[in-house]
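> sequence and predicted model, in that order:
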Amino acid sequence: MENRAGYTLLHLDQPEELAAYARSRGWLLPAESVCALGRAGEGNMNLTLRVQTEERSFILKQARPWVEKYPDIPAPKERVLVEAAFYQAVASCPLVAERMPGCLGWDEENFVAAFADLGETADCTDLYNDGEAAFAPLPGLCQWLAALHQATFDEPTRARLENRAMRQLNHEHLYCFPLRPDNGLDLDAITPGLAQAAQALQDDAAYCSAIDELGALYLENGTCLLHGDFYPGSWVCAGGDVWIIDPEFCFFGPPEFDVGILVGHLLLAGRPLELAQSAFAHYGTDPSLSRSLVLQFAGMEIMRRLIGVAQLPLAADLPRKEALLTTSRELVLGR
């Protein structure tokens, strides 16, 4: 281990030091020893490690002052403490908590949280290229979102989960960076010809104005607790069930945002709009949910995933991406 940025950083190649740290926190019992240590999943935002003993395993997640996958992008280290606070908040909501791993504790000084290990899992990102028309977990995912959005919380909880710094980081990458012509991202290196397709949206004043309005709404405090990043990378399959992880982007905002992200990824995965819109029926009959706003957020998510930094494992050629960007424009502008 080393001390950097004012706190201790965990390292995959220092198992003895990590074991001593976990033991000091009470996450590793005195008689236990670490048999194996490895990465748990991709860990886009954080260092996420699986600690294996002879009898059990658990997960350690540490937030560093940068994005794990993109170390040149600064990120608020407090995000993992907000995530732990989310777990605390929903513990009294059985329909929400039962589909998430247990939180074993957290370390405010070193920005670490410990979670129960779901075991051998796979996220749902194969959805993008599986060639199927349906998506069996969709009803359960929508019902989980509805339960989360309907839950009520006291003012101290709302204050703890405002998550302003993470919202500002996300706002830049959802609503601003992708539509900035001079952002320095080489889209043609991703898909030849994609830069020209992006420029068509960047030059569309009506589209950019609508995205700005969505961004302003995203930054406002709203009524519902949101997951904040409800896409296939946050859904994992284990033991025949789908579990929800990584609520570090959570905040109180418009429920249409979460539902819109879900719908956007169904469309990115090649599912028909009719299937994507069936999310409304699975979500329930909330009369206050604006379907048009959901579709606008879905259009935004399609755009930022195709021409922004956070690219997906999407096997799509230029014509397919151009068609998706056209869909984004139609959804955002309500056409």
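That came through fine. None of the values given here were measured: they were computed from a predicted structure.
> only C-alpha atoms for contact and neighbour calcs from this point on.
Noted.
> other SSEs contacting the helix or strand containing Ser328?
In this structure, Ser328 sits in helix 318-333 according to DSSP states H and E. Here helix 318-333 touches helix 194-202, helix 205-219, helix 291-307, going by 3 or more Cα pairs under 8 Å, 6 or more residues apart in numbering; DSSP states H and E.
> buried residues in the first one, which are they?
Right, helix 194-202. For helix 194-202, a neighbour-count test (16 or more other Cα atoms under 10 Å) marks Leu194, Ala195, Ala197, Ala198, Leu201 as buried.
> the helices and strands packed on helix 318-333: which one's closest to Ala89?
Ranking those by proximity to Ala89 (Cα to Cα) places helix 205-219 first, at 21.2 Å.
> how far does that closest one sit from the chain's center?
Centroid separation between helix 205-219 and its chain, computed with Cα atoms, centre = their mean, to the nearest Å, is 20 Å.
> residues in contact with the helix holding Ser328?
Helix 318-333 has contacts (Cα atoms under 8 Å, 6 or more residues apart in numbering) with 191-194, 197, 201, 206-207, 210-211, 268, 295-300, 302-303, 306.
> are any of the residues you listed buried, and which?
The buried subset of the contacts of helix 318-333 - by 16+ other Cα under 10 Å - is 193-194, 197, 201, 207, 210-211, 268, 295-300, 302-303, 306.
> so the spatially most central residue of the chain is in which element?
Centre of the chain computed as the mean C-alpha position; nearest residue by Cα atoms, centre = their mean is Asp229, 2.9 Å away. Using DSSP H and E, Asp229 maps to neither a helix nor a strand.
> contact partners for it?
By Cα under 8 Å, 6+ apart, the residues touching Asp229 are Asp246, Pro247, Phe249, Cys250, Asp258, Ile261.
> in addition, the following structure is provided for comparison:
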Amino acid sequence: MYLDATTSISDFEICLHNIGFFDSKHEQILTVEKPGEGNMNVVLRIRTNKRSFIIKQSRPFVQKYPQIIAPIERIDVEYQFYKAVTNKAIAPHIPDVLTYNADNYLLILEDLGDCKDMSYLYDERNITTSQLHQLLDIASQIHKSAPIEYPENMELRLLNHQHIFVLPFLKESDFSLNGIQEGLQELALMYRTDETLKKEISKVGLQYLSQGNILLHGDYYPGSWMTKGEHIYLIDPEFSFMGFAEFDIGVLAAHSIMITMNIDCLQTIKSRYPGRLNEQLLAQVAGIEMMRRLIGLAQLPLKRSFHEKKLLLEMARALILNKSN
């Protein structure tokens, strides 16, 4: 049964009762609301007379962009991620799984309460040293997890591969960047016709699709980071897979640079992360992530002038071509 914000409370109660999570004789749903705007899945907060919890349900398409087909099994990958990260250091930073029902592609999670995602950092133009350290520590704890086996998540990775490494760099595109910001389409063409640049991007893309030995979150950016006071939570690991640490850390670096407009945070990241990193690969992932967020479909709430975006794209190219020093 598909659930969404228009589903009646009685149908919610029947569904949750049928999967053994809810006793409608002793508990009643009071409200159903959206805790925020979900990109991939339907995400709802349920409040009852006894508690509140979050339900997530996947569809055979991207919730925000229904025209994009996506594997409905991605909710199982999210569940497997939460099962895999069992060390005590990570537990305070992820929601508890309350129940999982594979038949209905339904995951029920602890309600983290009055949190906000960290996309506000783009407006503040600052990420504190404390926040950066906490995010690196969380990532390193995930990377230390060693599941005996883990889903390849290849169908979702192939979709993500297109949106990270391919579509933003096509010479011809149905997506008009001038609708985002005047002049951006022409600016993007400089990079979309740079064959040397695109060759390096393709190499990293092939590595992204290869099998690695480190558990990754797979979408380690401010939309997946939640904050309550000084404490950071991590959500939405449906893109997770066994890969290379530089992917998560490179994405973190990319968004840190876009937030601060300063490449210096890359050095802090390299020195703080406890594991060994391939610095060239890290820089390339960071540059690619910056570019795809600036000239691809997956746009950010990033209020930057045309000149600032031009500067960020120049930084990104230098990182990809290993010319940032």
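It's in. Here the structure is a predicted model, which is why all the values come from computation and not from measurement.
> can you calculate the TM-score here?
Between these two chains, after superposing, the TM-score reads 0.96 (TM-score structural alignment, normalised by the length of structure 2); 321 aligned residues with a Cα RMSD of 1.3 Å.
> chain center to the helix holding Ser328 of structure 1: distance?
22 Å.
> and that helix, what's buried?
Buried residues in helix 318-333 of structure 1, counted by 16+ other Cα under 10 Å: Lys321, Glu322, Leu324, Leu325, Thr326, Thr327, Ser328, Arg329, Leu331, Val332, Leu333.
> circling back: which of the contacts of Asp229 of structure 1 fall within helices?
Within those, residues falling in helices by DSSP state H are Asp258, Ile261.
> how about the strands in the stretch 101-250 of structure 2?
Ranges of strands in the stretch 101-250 of structure 2, per DSSP state E, counting those that start in this stretch, are 106-110, 116-117, 214-216, 225-228, 231-234, 241-243.
> for those strands, give me CSV that also has mean neighbour count.
Formatted as CSV, the strands of the stretch 101-250 of structure 2 follow (neighbours: other Cα atoms under 10 Å):
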stretch, mean neighbour count
strand 106-110, 21
strand 116-117, 18
strand 214-216, 23
strand 225-228, 18
strand 231-234, 20
strand 241-243, 24
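> got CSV for the ones you listed, with distance to Ile72 of structure 2 too?
Shown next, in CSV, are the strands of the stretch 101-250 of structure 2 (distance: least, Cα to Cα, whole Å):
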stretch, distance to Ile72 of structure 2
strand 106-110, 10
strand 116-117, 24
strand 214-216, 20
strand 225-228, 23
strand 231-234, 21
strand 241-243, 16
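> looking at the ones you listed, which is closest to Leu158 of structure 2?
strand 241-243 (11.9 Å).
> not counting sequence-adjacent ones, nearest residue to Gly287 of structure 2?
Distance criterion Cα to Cα, 6 or more residues apart in numbering; nearest residue to Gly287 of structure 2, sequence neighbours excluded, is Ala316 at 3.9 Å.
> to which residue of structure 1 is that neighbour aligned?
Counting by TM-score structural alignment, Ala316 of structure 2 corresponds to Ser328 in structure 1.
> so which helix or strand takes in Gly264 of structure 1?
Per DSSP H and E, Gly264 of structure 1 falls inside helix 255-268.
> have a look at how far, on average, that helix is from structure 2.
Helix 255-268 of structure 1, aligned to structure 2 and superposed, deviates on average by 0.4 Å (mean Cα distance after the TM-score superposition for structure 1).
> in structure 2, which residues correspond to that helix?
So helix 255-268 of structure 1 is aligned with residues 245-258, judged by TM-score structural alignment.
> likewise for stretch 78-88 of structure 1?
The aligned range for stretch 78-88 of structure 1 in structure 2 is 73-83, by TM-score structural alignment.
> go ahead and measure how far that stretch is from the middle of the chain.
On Cα atoms, centre = their mean, the centre of stretch 73-83 of structure 2 falls 14 Å from that of its chain.
> what's the answer for stretch 40-52 of structure 1, then?
Put simply, stretch 40-52 of structure 1 sits 14 Å off its chain's centre (Cα atoms, centre = their mean).
> which bit of structure 2 covers that stretch?
Aligned by TM-score structural alignment, stretch 40-52 of structure 1 falls on residues 35-47 of structure 2.
> quick check: end-to-end length of that stretch?
End-to-end span of stretch 35-47 of structure 2 (Cα to Cα, to the nearest Å): 11 Å.
> which residues sit against that stretch?
If you take Cα under 8 Å, 6+ apart as the criterion, stretch 35-47 of structure 2 is touched by 3-5, 29-34, 52-59, 61-65, 111.
> mind checking which of the residues you listed are in strands?
When DSSP state E defines the strands, the subset of the contacts of stretch 35-47 of structure 2 inside them is Ile29, Leu30, Thr31, Val32, Glu33, Ser52, Phe53, Ile54, Ile55, Lys56, Gln57.
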